[in-house]
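**Student:** below are the sequence and a predicted model; questions follow.
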Amino acid sequence: MGKNVYSSETKWAVVKAKMAGELTTNEIMEKYGIKNKSQISTWVRWYKQGELYRFDQPIGKQYTYGHGPETRS
């Protein structure tokens, strides 16, 4: 049993639906195949805190300092 990997498009669609109030959490989970409601809460928290770079980071990578694999000047 491995970790689930969701595309950035799926993450953005889930956050958009949740923020707009279009669907309930359970409906979002069913529509997008999300297995745990805490995952949705995490994505919404990232969005509200402006941590948008996290939507594209690979699984297991937690970029904080440079907000990506290489820092830009």
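**Tutor:** Sure, I can see it.
**Student:** from now on I want contacts and neighbour counts done on CA atoms only, so please keep to that.
**Tutor:** Will do.
**Student:** which other residues reach stretch 39-46?
**Tutor:** K11, V14, V15, K18, M19, T25, I34, L52, R54, F55 (Cα atoms under 8 Å, 6 or more residues apart in numbering).
**Student:** in addition, the following structure is provided for comparison:
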Amino acid sequence: MQKIVYSREVKWAAVKDKLSGEMTNKEIMEKHGIKNRAQIADWMNWYKNNEFYRFDQPIGKQYSYGFRNDFKNEQERQDHQLSQLIMENEILKKYIEIKRGLEKKK
């Protein structure tokens, strides 16, 4: 089964139609030739989460964890990666603290 690739124009048009509230999912699907209702929900989630770069992603190229392509320059990408690593480090420290607290209670 071959995956269907929708253009960025179709994705944005579907989101715009959904936001207007004048069309149902079925009408949007018929108008734009979309095969699955879940696809519209995914695009709406991208829109609501300000993940606009995802509308331009080719199929199979989902950018994950610090490998987005919407950075203006290398410094911005590095700053983002640094903030992600700092957050990850804080989470791991908290996990270790909780684990030690639970071990002491035993």
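**Tutor:** Ah, there it is. Since the structure is predicted, the reported quantities are computational estimates derived from the model, not experimental observations.
**Student:** would you map the helices across structure 1?
**Tutor:** Assigned by DSSP state H, the helices in structure 1 fall at 8-20, 25-32, 37-48.
**Student:** just put the ones you listed in TSV and tack on distance to H67 of structure 1.
**Tutor:** Converted to TSV, the helices of structure 1 look like this (distance: least, Cα to Cα, whole Å):
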stretch	distance to H67 of structure 1
helix 8-20	16
helix 25-32	27
helix 37-48	13
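**Student:** turn these into TSV, including distance to I59 of structure 1 and mean neighbour count.
**Tutor:** Listed next are these as TSV, based on distance: least, Cα to Cα, whole Å; neighbours: other Cα atoms under 10 Å:
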stretch	distance to I59 of structure 1	mean neighbour count
helix 8-20	12	15
helix 25-32	18	14
helix 37-48	13	15
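**Student:** so for E70 of structure 1, which of the ones you listed sits nearest?
**Tutor:** helix 8-20 (19.1 Å; Cα to Cα).
**Student:** so that closest one versus helix 37-48, what angle?
**Tutor:** Angle, helix 8-20 of structure 1 to helix 37-48, by axes from the mean of the first three to the mean of the last three Cα atoms, to 10 degrees: 80 degrees.
**Student:** can you spell out which helices and strands pack onto helix 8-20 of structure 1?
**Tutor:** Based on contacts counted as 3 or more Cα pairs under 8 Å, 6 or more residues apart in numbering; DSSP states H and E, the elements that helix 8-20 of structure 1 packs against are helix 25-32, helix 37-48.
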